[in-house]
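Engineer: Quick one: sequence plus predicted model below, questions after.
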Amino acid sequence: MFTDKHILIIDDSEAILMVVKTMLSRMGFERLTTMTSAQKALQLVSRAPDDIYMVLTDLRMPGFDGLDVLRRLGEIKFAGAVAIISEMDKRIINLAADIAKNHQLHLIGCISKPIQQDDLAALVQKAGEMLSQKWDESSLLSEETILQALENNWVVPYFQPKVNFTTMRVESVEALARIVLPGEVNAVRPCRFLPTVMKAGLIDSLTGRILDVAAKEFSTIKGMLGDDVKLGLNLSPDELENLSLAGIIEAVWQQHGHRNSELILELTEEEAIQNNRQLECLNRLRLKDFGLSLDDFGTGFTNINQLRNLPYTEVKIDRSLIINIHRDSFCQAIVTSLADIASQLNITLVAEGIEHISELNFLVQKYPNLVLQGYLISMPRPTATLAAWYRSWQRQFGATSDSMPQD
């Protein structure tokens, strides 16, 4: 399955190049290019940047070093995954990571030398998670089908809980758009309709439909999970161009008797907030007491320190930073920095995409105030099955964390 993915490895050590190439070959990768010259490697990337799936680069190299590589990749707007191979001091690596983010690169982590197969495999998995937005167009729903789904109310919200394992409370549920086609058992996930929705300019209609149905069902959800639970709703940065957005959302939400503070609006980090209209809309949502969440942190271009200047009440750490976190010092450094800032600014920090017990146990023990979300806890589900899930979750974990699952 990796035969079409081209990986470029840059290191001044022939031995390191051979080790990495051998390990990647064992994983099934066939298109592997190794280079000791960073300048020649960048010439290759410049000629065909879309052909390179991932770049692995050392930091300390004679002449043209890894920092030069990161800067040049940023200048050519390289869209693939980038990883650092280095045995340098963690502070140097962390600063290099900040530089990569400032260059708007998709940095997936850093592995130290001597390189371990498991660490390299985790990077490959992270690259897949981060770059998974490049959907297969043959599987996308057509614009006609999506319009039909909106007209016939086939677009529905599924809800995924966010839980705190210290308090054992469900802090909020995220409303996620699904399309339920007649005669099909499984709901259609966003990867099959969201690109078409964005291309056809239907995102306002999709959000409006999900907001309306979720608002109607929220009272039932509170009856199941408690009066303090909140609801998360995804917004596209494009929707922030509408200066009337806050008023529109408020009218729908309050029509069903809910307080503004009970709604968290989640904005993906993948697209940067770019202009004053978006910033004004963002600020007006907070003026109206809606919560604001920065979704998918780690996939986009927000520097950790920029969080101090934007009125977010929640930050969601992307799955790509959670994979293998119990043995990934780079990801641990990012999450620790986020946890410190979240504590200072009274921001709720959420780790999303929890799929393995080892990740869950590490996060609960290391970051007790973290809110957790993922398939290991609950998949997105319709309101009708939330109560059964909650009863099962309460039975499994009880009122304390003593019943945490074991590896």
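Structural biologist: All right, it came through fine.
Engineer: Every contact and neighbour count from this point should use C-alpha atoms.
Structural biologist: Noted.
Engineer: you'd agree Ile7 is in a strand?
Structural biologist: Yes: counting by DSSP: H, G, I helix; E, B strand; the rest coil, Ile7 is part of a strand.
Engineer: Am I right that it is in contact with Ile52?
Structural biologist: Yes: using CA atoms under 8 Å, Ile7 is in contact with Ile52, at 6.0 Å.
Engineer: how close does Gly201 get to Ile146?
Structural biologist: According to CA to CA, to the nearest Å, Gly201 stands 12 Å off from Ile146.
Engineer: So the two - more neighbours on which side?
Structural biologist: Ile146 (21 against 12; other CA atoms under 10 Å).
Engineer: so is Leu67 in a helix, a strand, or just coil?
Structural biologist: helix.
Engineer: can you pull the contacts of it?
Structural biologist: Leu67 makes contact with 59, 96, according to CA atoms under 8 Å, 6 or more residues apart in numbering.
Engineer: Arg259 too?
Structural biologist: Arg259 touches Trp253, counting by CA under 8 Å, 6+ apart.
Engineer: Strands of the chain, start to end?
Structural biologist: 6-10, 31-35, 52-58, 81-85, 106-111, 155-164, 169-179, 230-235, 263-268, 291-297, 314-317, 348-351, 371-372 (DSSP state E).
Engineer: Can you show me the helices along the stretch 101-250 of the chain?
Structural biologist: 117-130, 143-151, 194-199, 203-225, 245-255 (DSSP state H, counting those that start in this stretch).
Engineer: hold the first one in mind and look at this next one:
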Amino acid sequence: MSPSVLIVDDSKSVSSVLKQYLIELGLDNISVCDDPLLALSQIKNDLTAFDAVFIDLHMPGLDGLEMMHQLDNLNYRGGVIIISGLDQKIIDLAENIIKTTQLKLLGTATKPFSLSVLAFLVKRIRYIRNKAYPKADFIKRRELVDSLKNKYIVPYYQPKINCRFDTMLGVECLARIDVTGRGRISPDNFIPVAEKFGLYDEFFELLLHQALKDYVNFSLTHNTKSPLSINILPNQLNSDKLLYQIDNAIEKSLFPIEMLMLEITEHQALHTQAQLKNLNRLRINGIKLSLDDYGAGFTNLGQIKNLPLNEVKLDAKMVNGIALDPLLEVICRSTQEVTSALGLQFIAEGVESEKDLAVLEKLGVDGFQGYGICRPKPIDEFERWFQVWNRESESSRYRN
């Protein structure tokens, strides 16, 4: 089913042009409203009626910024896209204001419209719609509590590889949990439950301790200094607790702090003073930072330079099928140019096909991660994979 979209603009001609573009891009469930008050009433009657709303900033009676403020008060959780032909400084300010709310700002469509920009926004609309209607079989709170109590947390590991030089740039820790009677459960089925019931901190602490212990042994055995990455949520940066958890785990495991990288998911905005302060504190203490799922959330290329990052990871949705999609190639190339200029490592996630890999290598991507390289594995299986890969890599380097 196609995502449902509402266009709110007092200019019927602008709405007509935008609607036609969206139809060309594969959307067929599009509503148009030239009255922001009427649009608010429609959304209030059914908060799930529209997966995304395009909103013009400059409208008589109720401007777009105020409409978005009221959408936030209604707890609207679809995507929001700004429409505007105003000065870029005004648009930037509006974006920054919206990012202080709980709204999902997907981007801005400036007038006159660019088909390539709209295509990118449509991909984001489809992405958040899939996230809003997951097929995951969520575990129950009681099951998660029992798994945490019994420490049934199982770290899985997946490498980031530079194929040109046959080197391992890093390893990401991805969690699984064991649930009695259900077997091993993937993150999509328990992370939302952990967040909802305030159990994420406990889960993260257990995962962190086990992962650092595993990786200390792995790095010593195989003489590697490739960083270990662990995912954190932006809201963990709102307090000092994260720093204390990391200090405690590093002290107990004797893990080299310079080998730790934290991957920050991009599905929530980074905007509070506390978040930015704690990001800087992490970097000051020698911990590396990676922006995960870039292209699927809130951060744009212009904002990357203001975050104390070491790495940017392009979301799998922007990678899968890149060999057949010129727009994805443009997005990847522009991201590579910016990250290269800023001295950041650029990783493509979700690499599954050799054709996509060839295009990504041509575009100058630093490293690759995905099922086409290596599936996530528990530590014993990952070590066996690494031994085979390392022998083959050494042989390849020797031949060259």
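Structural biologist: Cool, got the structure. The model shown is predicted, which means the values in this text are computed figures rather than measured ones.
Engineer: TM-score for the pair, please.
Structural biologist: Put the two chains on top of each other and the TM-score (TM-score structural alignment, normalised by the length of the second structure) is 0.75; 370 aligned residues with a CA RMSD of 4.3 Å.
Engineer: Need the strands of the first structure in TSV (columns: mean neighbour count and distance to Gly208 of the first structure).
Structural biologist: Shown next, in TSV, are the strands of the first structure (neighbours: other CA atoms under 10 Å; distance: least, CA to CA, whole Å):
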stretch	mean neighbour count	distance to Gly208 of the first structure
strand 6-10	23	41
strand 31-35	18	45
strand 52-58	24	36
strand 81-85	24	34
strand 106-111	25	31
strand 155-164	24	11
strand 169-179	22	11
strand 230-235	22	10
strand 263-268	24	13
strand 291-297	24	17
strand 314-317	23	22
strand 348-351	23	25
strand 371-372	25	27
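Engineer: Throw the ones you listed into CSV and include distance to Arg189 of the first structure, thanks.
Structural biologist: Listed next are the strands of the first structure as CSV, based on distance: least, CA to CA, whole Å:
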stretch, distance to Arg189 of the first structure
strand 6-10, 28
strand 31-35, 31
strand 52-58, 25
strand 81-85, 24
strand 106-111, 24
strand 155-164, 10
strand 169-179, 6
strand 230-235, 14
strand 263-268, 17
strand 291-297, 17
strand 314-317, 20
strand 348-351, 21
strand 371-372, 21
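Engineer: Nearest to Val45 of the first structure among those strands would be which one?
Structural biologist: Smallest distance to Val45 of the first structure across those (CA to CA): 6.8 Å, for strand 52-58.
Engineer: Setting aside sequence neighbours, what's the nearest residue to Val163 of the first structure?
Structural biologist: Val170 (4.4 Å; CA to CA, 6 or more residues apart in numbering).
Engineer: try Gly297 of the second structure
Structural biologist: Spatial nearest neighbour of Gly297 of the second structure, excluding adjacent residues (CA to CA, 6+ apart): His267 at 4.5 Å.
Engineer: Just give me the match in the first structure for the one you found.
Structural biologist: Structural alignment (TM-score structural alignment) places His267 of the second structure against Glu270 in the first structure.
Engineer: Show the contacting residues for its match.
Structural biologist: Neighbours of Glu270 of the first structure in contact, by CA under 8 Å, 6+ apart: 296, 299-301.
Engineer: Over to Asn390 of the second structure?
Structural biologist: Asn390 of the second structure neighbours (CA under 8 Å, 6+ apart): none.
Engineer: And for Asp228 of the first structure?
Structural biologist: Listed by CA under 8 Å, 6+ apart, the contact partners of Asp228 of the first structure are 171, 222.
Engineer: now swap in the one 3 residues further on and tell me
Structural biologist: When contacts are counted by CA under 8 Å, 6+ apart, Leu231 of the first structure touches 172-175, 218, 262-264.
Engineer: Now the most centrally placed residue in the second structure: closest residue in space, sequence neighbours ignored.
Structural biologist: What sits nearest the mean C-alpha location of the second structure, by CA atoms, centre = their mean, is Asp293, with 2.6 Å. Counting by CA to CA, 6+ apart, Asp293 of the second structure lies nearest to Asp315, which is 4.0 Å off, once chain neighbours are set aside.
Engineer: That neighbour matches what in the first structure?
Structural biologist: Alignment note (TM-score structural alignment): Asp315 of the second structure maps to Asp318 of the first structure.
Engineer: is it true that that match touches Leu294?
Structural biologist: No: counting by CA under 8 Å, Asp318 of the first structure sits too far from Leu294 to count as a contact (10.1 Å).
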